[in-house]
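Student: whatever this is, show me its structure:
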Amino acid sequence: MTTAEPHETIRVGLEERAYDILIGANLLERAGEEIAARMPGARAAIVTDENVAAIHLKALEAGLAKAGIQSTAVVVPAGEQSKSFSVLQTVVDAILAARLERRDVVIALGGGVVGDLSGFAAGIIRRGMDFVQVPTSLLAQVDSSVGGKTGINTAHGKNLVGVFHQPKLVLADTSVLDTLPEREFRAGYAETVKYGLIDRPDFFEWLEANWREVFAGGPARARAIAVACQSKAEVVARDERETGDRALLNLGHTFGHALEATTGYDSARLVHGEGVAIGMALAHRFSARLNLASPDDAVRVEAHLTQVGLPTKLSDIPGELPDAEQLLAYITQDKKVSRGALTFILTRGIGQSFIAKDVPSSEVLTFLRDSLAR
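Tutor: Next up is the predicted model:
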């Protein structure tokens, strides 16, 4: 009998909905063991995309079989376009056709798209099936797999249809990140940086000094993921349904989501983490423009994101963008808008983000016009 590799466990404290995030190498092989221990007798539907299935599906299926868990796979096209009503229906129909019951489990094997899509399906099938996240991208491991937000996109904007549905377990296998294309890893790194910029200035400073080691893998990568997950777990435990300071996790996202919508969720032009990187740079520049923070902080944030190869300006997005008025129209569709008032996550400095309500649309419009001209 082989000894299991060490891993770190972070608890998301939500009383009866509490769950563990396991972080470590080769957790994919132990997924069946971990799931069976928490959900004895469950059968599984694995939802994944074509790219991830080609690399990791067999390993997960083997791990489940070893633990006596019967599984069926539902494979969807890769990319943001799968977060749609039509693909959701395909997933729901496939799970129902497999005759899975409410206490069986839906396993999301993939990045943020697969996690959001399959979590939504799990949340609505039979009024709520059990759900496990097995995130295979850095972005999903540090952000979207934790916290229970699920959903799909519409023509009106990103993630506008969905439910809060917490997983029963998150398995963040750090070794699967070695198969990620560099662009996807960089995109996930943007979400990692976010936690330093929200309220952990020491973490941002550590990333500035150690980002190369995070990209290379090993202990630095595992530490970065653990700090990010711990940060998100604490916020989610305080504010599960984003009625208060969980909104801080949207730093960069109001701008970023609008940019994703304007590019038609075309991953050749912009992926989510890149939109967040530009959004965080914009949020810091906008904060400086409003005299809330020093311009030096915006320069520092932009310098670090640029150093790792992330975009920071609207002009970094390939192809034409709509005018400032159209960008503002997408922003007003964002979920952070409340009764028409614009809400942004702004900052008073590195690690000093706050929720700014009733931001004048005229200020945003002028800022967008200037940003498009950069």
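
Student: C-alpha from now on. contacts and neighbour counts both.
Tutor: OK.

Student: next up, the contacts around residue 200.
Tutor: With contact taken as C-alpha atoms under 8 Å, 6 or more residues apart in numbering, residue 200 is in contact with residue 351.

Student: that one and residue 294: what is the separation?
Tutor: From residue 200 over to residue 294 the distance is 18 Å, taken as C-alpha to C-alpha, to the nearest Å.

Student: same check, this time on residue 221
Tutor: Relative to residue 294, and taking C-alpha to C-alpha, residue 221 is found at 30 Å.

Student: another sequence for comparison is provided below:
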Amino acid sequence: MSDTTDLIRVDLGERSYDIEIGSGNSASLAGFIEARRPTEHVVVVTDSNVAGLHADALSDRLTDQGLEVLLLEIDAGEPSKCADMAFELWSRMLEEGVDRKSVVLAIGGGVVGDLAGFVAATFMRGLPFFQAPTTLLAQVDSSVGGKVGINLPGGKNMVGAFWQPAGVLVDVDLLATLPEREYRAGMAEVVKYGVILDAEFFAYLEANVEGINARLPEVLRHVVKRCCRLKADVVEADETETSGRRAVLNYGHTFGHALEAATGYTRLLHGEAVAIGMTCAARLSEAIGAAPCGFTQRQSALLETIGLPTTTPVDLDPEELLELMWRDKKVEGGQLRLVLARTFGDVGLFADTPSEAILTAIGPSTRAAQGL
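Tutor: Alright, predicted model coming up:
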């Protein structure tokens, strides 16, 4: 590990692993893998966007360093995170002779990581799994914590497992090829961490918006490192969401997942849906008196300065969105539990929130457009 590389340890006993954060450190990917799970065979899962940008070159580098590589490419986009694609990957792996000594490596964003991790967790009852995230959203959030899975038509991430990676290698230089819209979508999860866990970090983001928008390397390194440490702390405290502590990571996501499902997982990027969902959650937090007046305005100001949406699309039916929210995994005992804010750095789970308040929080302009 070079002097310019940061190492974050996720302490989970026998499932512990490292997150290595650096610039240009993907060149040492083979060594990173072999130091943690010695192998001769790597199954690389990537998508049609990342293959030509990064995965082909990284796979060639693995081959040059003596590893046998099976490269599996899926179509880019959320629709690929489905049962049919998982079945296709399982079948290809069986045909190509993948065995218990093979490891799976996800090179891509959240869709690739979630799908590849799910396939790794289930093929031959579990193969070691590594992440080399190439999007900001994946680097700061989805590559860490071991949540893997696929979508059903009526609900996001409804089939899945907890399957911790053997290691996560984050190279912020890979973000240089990330389209602007994808980059800004990833920032939604960054803002989320400031809201839910770290008021000082939220203030840092407000003070460094210019550097964020300019993708300054030193700002990105700090942002990724802080988010990974915050998530690692939560995962260590509640790995499989049994105590309720990990649920705070879903701030804005119950609304956001409903928005994604209502638009067929194609219209909104995950981070865009989360940004809107966070705005809905903030409005609801203020409406029920949990958060102070002005909380929503401050949160929305940061999201909008970064270039993220904060308004629910007016053509969506609030009643349909609420129905989709009731299919969320956080529904327990007939109660819809929502992660709502008390102040910056402090959120909690709230149940029995009135449906009328939720519908209003989805957006007054939306409800007016629907004639409600």
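
Student: what about the counterpart of residue 334 of the first structure in the second structure, distance to residue 349 of the second structure?
Tutor: Superposed on the second structure with TM-score structural alignment, residue 334 of the first structure falls opposite residue 328. Noted for residue 328 of the second structure: a distance of 14 Å to residue 349 of the second structure, by C-alpha to C-alpha.

Student: could you do residue 57 of the second structure as well?
Tutor: The value you get for residue 57 of the second structure to residue 349 of the second structure, if C-alpha to C-alpha is used, is 44 Å.

Student: who has more neighbours, these two?
Tutor: Higher neighbour count among residue 57 of the second structure and residue 349: residue 349, with 17 against 13, using other C-alpha atoms under 10 Å.

Student: count of residues packed around residue 368 of the second structure?
Tutor: Burial of residue 368 of the second structure is recorded as 11 neighbouring residues (other C-alpha under 10 Å).

Student: buried residues in the helix or strand that it is a member of?
Tutor: Using DSSP states H and E, residue 368 of the second structure falls within helix 364-369. By 16 or more other C-alpha atoms under 10 Å, the buried positions in helix 364-369 of the second structure come out as 364, 366, 367.

Student: now the residue nearest the centre of the second structure. Nearest residue, chain neighbours left out?
Tutor: Centrality entry for the second structure: nearest residue to the mean C-alpha point is residue 142, 3.1 Å, by C-alpha atoms, centre = their mean. Leaving aside its chain neighbours, residue 142 of the second structure sits nearest to residue 110 (5.7 Å; criterion: C-alpha to C-alpha, 6 or more residues apart in numbering).

Student: and that neighbour, what pairs with it in the first structure?
Tutor: So residue 110 of the second structure corresponds to residue 112, using TM-score structural alignment.

Student: give me the neighbour count for that match.
Tutor: When neighbours are defined as other C-alpha under 10 Å, residue 112 of the first structure has 27 of them.

Student: swap in residue 283 of the second structure?
Tutor: Using other C-alpha under 10 Å, residue 283 of the second structure has 26 other residues around it.

Student: for the one 10 residues further on, same thing?
Tutor: Residue crowding around residue 293 of the second structure was assessed by other C-alpha under 10 Å; the count is 13.

Student: what secondary structure does it sit in?
Tutor: Here residue 293 of the second structure is recorded as coil under DSSP: H, G, I helix; E, B strand; the rest coil.

Student: again, but for residue 108 of the first structure
Tutor: Of the three states, residue 108 of the first structure takes strand under three-state DSSP.

Student: what's the distance between it and residue 20 of the first structure?
Tutor: Residue 108 of the first structure is 16 Å from residue 20 of the first structure, by C-alpha to C-alpha.

Student: more neighbours, these two?
Tutor: Applying other C-alpha under 10 Å to residue 108 of the first structure and residue 20 shows that residue 108 carries more neighbours, namely 30 against 18.

Student: ok, the more buried one touching residue 119?
Tutor: Yes: counting by C-alpha atoms under 8 Å, residue 119 is a contact partner of residue 108 of the first structure at 7.3 Å.

Student: mutual contacts of those two, please.
Tutor: In contact with both residue 108 of the first structure and residue 119: residue 131, using C-alpha under 8 Å, 6+ apart.

Student: picking that back up, identify the residues contacting the residue nearest to residue 142 of the second structure.
Tutor: 133, 135, 137, 138, 142, 143.

Student: and residue 304 of the second structure? What does it align with in the first structure?
Tutor: Match for residue 304 of the second structure (TM-score structural alignment): residue 306.

Student: how about the helices in the stretch 1-150 of the second structure?
Tutor: Listed in chain order, the helices of the stretch 1-150 of the second structure (DSSP state H, counting those that start in this stretch) span 29-36, 50, 56-64, 83-95, 110-122, 136-137.

Student: can I get these in CSV with distance to residue 332 of the second structure?
Tutor: Converted to CSV, these look like this (distance: least, C-alpha to C-alpha, whole Å):
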stretch, distance to residue 332 of the second structure
helix 29-36, 38
helix 50, 38
helix 56-64, 43
helix 83-95, 25
helix 110-122, 24
helix 136-137, 28
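
Student: so which of those helices is nearest residue 204 of the second structure?
Tutor: Evaluated with C-alpha to C-alpha, these place helix 136-137 nearest to residue 204 of the second structure, the distance being 17.5 Å.

Student: the first structure: matching residues for the closest one?
Tutor: Going by TM-score structural alignment: helix 136-137 of the second structure matches residues 138-139.

Student: mean shift of that stretch relative to the second structure?
Tutor: Compared with the second structure after fitting, stretch 138-139 of the first structure has a mean deviation of 0.2 Å; criterion: mean C-alpha distance after the TM-score superposition for the first structure.

Student: what does that stretch rub up against?
Tutor: Here stretch 138-139 of the first structure makes contact (C-alpha under 8 Å, 6+ apart) with 111, 112, 177, 184, 185, 187, 188, 189, 190, 191, 192, 273.

Student: cool, and stretch 31-49 of the second structure?
Tutor: Stretch 31-49 of the second structure is contacted from outside by 55, 59, 66-76, 98, 101-108, 112, 116, 128, 130, 166-167, 169, using C-alpha under 8 Å, 6+ apart.

Student: what about that stretch, how long is it end to end?
Tutor: Termini of stretch 31-49 of the second structure sit 25 Å apart (C-alpha to C-alpha).
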